[in-house]
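**Q** Got a sequence here, can you build the structure:
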Amino acid sequence: MSDFAYAYARPSILERSSGGNTLSLAAYAEDTPTGASCFFWGRLRDSWLAARGLTTLAKVVASRFVPQSAALRDPIVTAGAGMLRFEAFSSCNGVYARLDLGPDALDGEFLSSGTTNVDFNEPMVNALARISRTEPVLLSVGEKEVVLERAAGKVTERKVTLPERWIKGLTAVQGYLAVMEDKIALSRVQAVQLVQSIPAGTAKSDFFLVLRGPRPSFAPVGSAGAVRVGGIHRLRLLEGLLPLCEGVRVFATPDGQAAAFVLAMGGGQEFVLALSAKVNRGFSGEGNQLDTLMDELPAEWIVGANNLFRGNETFNPTLFAVENNLTPDTVERLCASLSAMGLLGFDLTENHYFYRRLPFKTDRIIKLNPRLKNARALLETADHVQLVGIGANGRTEARVRGTDVWHTVVVGRSEPARCTCSWFMGNQGQRGPCKHILAVRMRFL
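**A** Down below sits the predicted model:
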């Protein structure tokens, strides 16, 4: 799969002057052929704190917890509903980070809504680290004027790409965040002491965050109420922010496949760090939305939901279902279809979705979910998915043709699905269903 190509007309820069500083973030939006116009222009109310958040975001982008992972990429920022949301993944794709700047953090004007890449070059990141507590900083995301023709030699153009695995990662993260439960609340002191307790080096096994009385700690074995964190050394990314936060809320999925740490920074600022269950598991390969994407919705439903969410910019799924007389299952399928195109994110604190203005391309649903594509391909040949029998409680057994062998698939309404293929044997259903299980469910359930 190819990446999406971008070109910045100029590098991002922190310009210093006697009247104050201006942080100009070069932008490029995929759905705007000439590049991005100016999304926001105004003052950061607490520029020092925002700079610490942006510096931590850059630290996440530059981190790599799996040696063979890809090179770092620039973050994306979504402007809408009076907020700026900066999002990024680690180079290994197993850590997701987001800095939210709300209305209380900004004093300026949203000139347009949109989602864009922003250039996070090294000189700009280094300049952010040098911002003092009292320095005023103006923030510009994009440019007030879109330049269609540029004089040679007067601007610097830097070619970048947004990997397709980022879109897949955004889909998986949104799916996990939307079902997470609020598990543990930590004070600033507790959070700092907890991260300081992490042993030096790389954690070789999974760890769980537990509360023993008032004291949080990490344990190698889970217990009631514990949160699976996986490789705890990844939490060192938060070392620079934890002493500045007001508190931390820890969220986790019911199945323990992802966890999120939400730092309340005060002044309308919030930082989110989400971790995959294991260090060597990137979010882009999770497939946690595949069950929901199995049954295609009418195209006009997806188009209608996209138009509505694009206009509203945020929405609560429960209220949306009630107001539009839709079942929760239908809303879940609509959200999964839009998030599979990278269009939806989820705000844990507000318990609602937010909209990213990326191109509405329904072909990405299949293109970025090869297991779903391959399952449908199996169904195109009549004898590739064969029913063996139906037992008690709707237990269905089937045979599915593999590359050179037949695989046995068992699915049921009251038990986890099973398959004899190597994907299932290696992951035991923890990274979404294999193509064989998907094909059987689509044909017989």
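**Q** only C-alpha atoms for contact and neighbour calcs from this point on.
**A** Fine.
**Q** and Val385, what does it touch?
**A** Neighbouring residues of Val385 by C-alpha atoms under 8 Å, 6 or more residues apart in numbering: 378-379, 398-401, 439-440.
**Q** and it, how far is that from Glu270?
**A** Between Val385 and Glu270 the distance, using C-alpha to C-alpha, to the nearest Å, works out to 48 Å.
**Q** cool, and Lys435?
**A** Going from Lys435 to Glu270 by C-alpha to C-alpha gives 38 Å.
**Q** re earlier: select from the contacts of Val385 the one having the most neighbours.
**A** Tallying neighbours with other C-alpha atoms under 10 Å puts Ala439 at the head of those, with 27 neighbours.
**Q** what about Arg249, which helix or strand?
**A** Assigning secondary structure by DSSP states H and E places Arg249 in strand 247-252.
**Q** structure for this one too, so we can compare:
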Amino acid sequence: MDLADLDIEYRGISSLTHTSGINQLVLSHQSEIEEDNHVPCFFWGNITEPFLTARCLLTLSKVVRSSFTPIPPRLLDPIVSAGTGQLRFEGFSSCNGVYARLDLLEEAIDGEFIASGTTNVDFNEPMLNALNAVKKEEKMILGVGSKNVSVSTEKGTVTEKKVTLPARWIKGLTSVQLYLAGMEEKFSLNRIQIVQLFQSIPKGTTKGEFYLSQRASKFMWSPVESKDAVRFGGIARLRLLDGIATYFQNMTIYQSGGGESVAIVGDLGKMRFTLALSPDNYRGFSGEGNVLENMAVEVPEAWVHAMNSLLKSNEQFDPTMLSVEHDVAFDTMDALTASLSSMGLLGYDLHSRQHYYRRLPFRAERILSLNPRLKNAKKLIDENGVVFITKEPGTIEARVEGTGVKHTVVIKGGLSKCTCDWFTNHQDKRGLCKHILAVKMMRA
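**A** The predicted model follows:
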């Protein structure tokens, strides 16, 4: 099986039907994790602002159907997490350089949460066309997790279809929240400033980076960096928000510690929309490799199952409280938090500045197959390819097998170096090389 894609088949199809003045939206789901067959869906109820919700879902669909590299658009299916009184829809662009999330808060939904979980959902053309036709005064009933075989719409009957579940967004989920968790708030814009900002975005396909700075109450774009300016690579990607930006009541801009990745959180009253951009068009979140060091400490599968039993989807993840309540050492909990985050089990909410739990719709062991450097590091350890020369507190030197050569790895304090080509070319910009990773895994 090609590790880049997983062929899966939905038990039903997503649809939005119009009956007696009520729009009924049903999202078909798929999961590798066995579910309780007695639970027909995760959530069923009313959407209090159907028009705005429809616009946001269409924007999310625009993200997953877009690509800003030569890779053709092929990711069609966002994921949804239901639990703790809210729904979260997430998705990545086909190039994995754009991450989008729609948070429907408690005020945006009026219904019953039958179960808690995270699944991949099918956004097909008939459902998107119906969403586009939703009016402001209409009612909408949302069901997440239907097992219907087929559904009829106004334009006819939509039959069950087989789709491809791309593994790239699984890798994206294991890295994007690490960027979000390291971001700091830079600017806060009101409604007028938001409109002015989007009107001033350079037209066409612009190359290179642009910098956003504030002068008095006005925000301005410039190709020249200035003090306290926020860098935007691939600025044309902001056009993905054109359909909903005018509805933002306010908007907050965040920037990563390295000053490259950025995120925008738009406040829509009863819901929030987050858009995160990788450093540039050609760099996807899933390719950065910044999660590998956190995965050096292996999490027992029993712990993952225990977390699934203990926490609900969207539940806030408070490591301090979990440590106290379950008598887990703080150091152990820190390692667990990093590992769970790196596996995609934890998302990050910039607005609340907290992690939230996400139930995996895929098996945890798939993470290894999606990270070749991690897999190769484990292979080096299994084949005794790592020999420690110096192993003292604060300083480690090791010889690690390479292709026809032995590489030297030196770890001193928080700095790591290797003599391999990967480290020479990327330094610390694209994550650890397999040699440094193997040494750190043996140390752990």
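**Q** Would you mind reporting the TM-score between them?
**A** Once the chains are laid over each other, their TM-score by TM-score structural alignment, normalised by the length of structure 2 reads 0.88; 436 aligned residues with a C-alpha RMSD of 2.9 Å.
**Q** Is it possible to get JSON lines of the contacts of Val385 of structure 1 that adds secondary structure and distance to Pro75 of structure 1?
**A** JSON lines is the format used below for these (DSSP: H, G, I helix; E, B strand; the rest coil; distance: C-alpha to C-alpha, whole Å):
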{"residue": "Leu378", "secondary structure": "helix", "distance to Pro75 of structure 1": "37"}
{"residue": "Leu379", "secondary structure": "helix", "distance to Pro75 of structure 1": "39"}
{"residue": "Ala398", "secondary structure": "strand", "distance to Pro75 of structure 1": "44"}
{"residue": "Arg399", "secondary structure": "strand", "distance to Pro75 of structure 1": "44"}
{"residue": "Val400", "secondary structure": "strand", "distance to Pro75 of structure 1": "41"}
{"residue": "Arg401", "secondary structure": "strand", "distance to Pro75 of structure 1": "41"}
{"residue": "Ala439", "secondary structure": "helix", "distance to Pro75 of structure 1": "36"}
{"residue": "Val440", "secondary structure": "helix", "distance to Pro75 of structure 1": "39"}
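**Q** so what's Lys136 of structure 2 up against?
**A** Applying C-alpha under 8 Å, 6+ apart, the residues contacting Lys136 of structure 2 are 49-52.
**Q** And it, what's its match in structure 1?
**A** Following TM-score structural alignment, the counterpart assigned to Lys136 of structure 2 within structure 1 is Arg133.
**Q** From Ala105 of structure 1, how far out is that match?
**A** Counting by C-alpha to C-alpha, the separation of Arg133 of structure 1 from Ala105 of structure 1 is 15 Å.
**Q** residue boundaries of the strands in the stretch 151-300 of structure 2?
**A** Counting by DSSP state E, counting those that start in this stretch, the segments of the stretch 151-300 of structure 2 that form strands are 151-153, 156-158, 162-166, 183-190, 209-215, 218-222, 230-233, 250-256, 262-267, 271-277.
**Q** Read off where the fifth one ends up in structure 1.
**A** Right, the one you point to is strand 209-215 of structure 2. With TM-score structural alignment applied, strand 209-215 of structure 2 matches the range 206-212 in structure 1.
**Q** Ok, the fourth one next?
**A** When strand 183-190 of structure 2 is aligned against structure 1 using TM-score structural alignment, it corresponds to residues 180-187.
**Q** Show me which residues of that stretch are buried.
**A** For stretch 180-187 of structure 1, the buried set under the neighbour-count rule, 16 or more other C-alpha atoms under 10 Å, comprises 180, 184-186.
**Q** swap in stretch 260-280 of structure 1?
**A** By neighbour count on 16+ other C-alpha under 10 Å, the buried set for stretch 260-280 of structure 1 is 260-265, 267-280.
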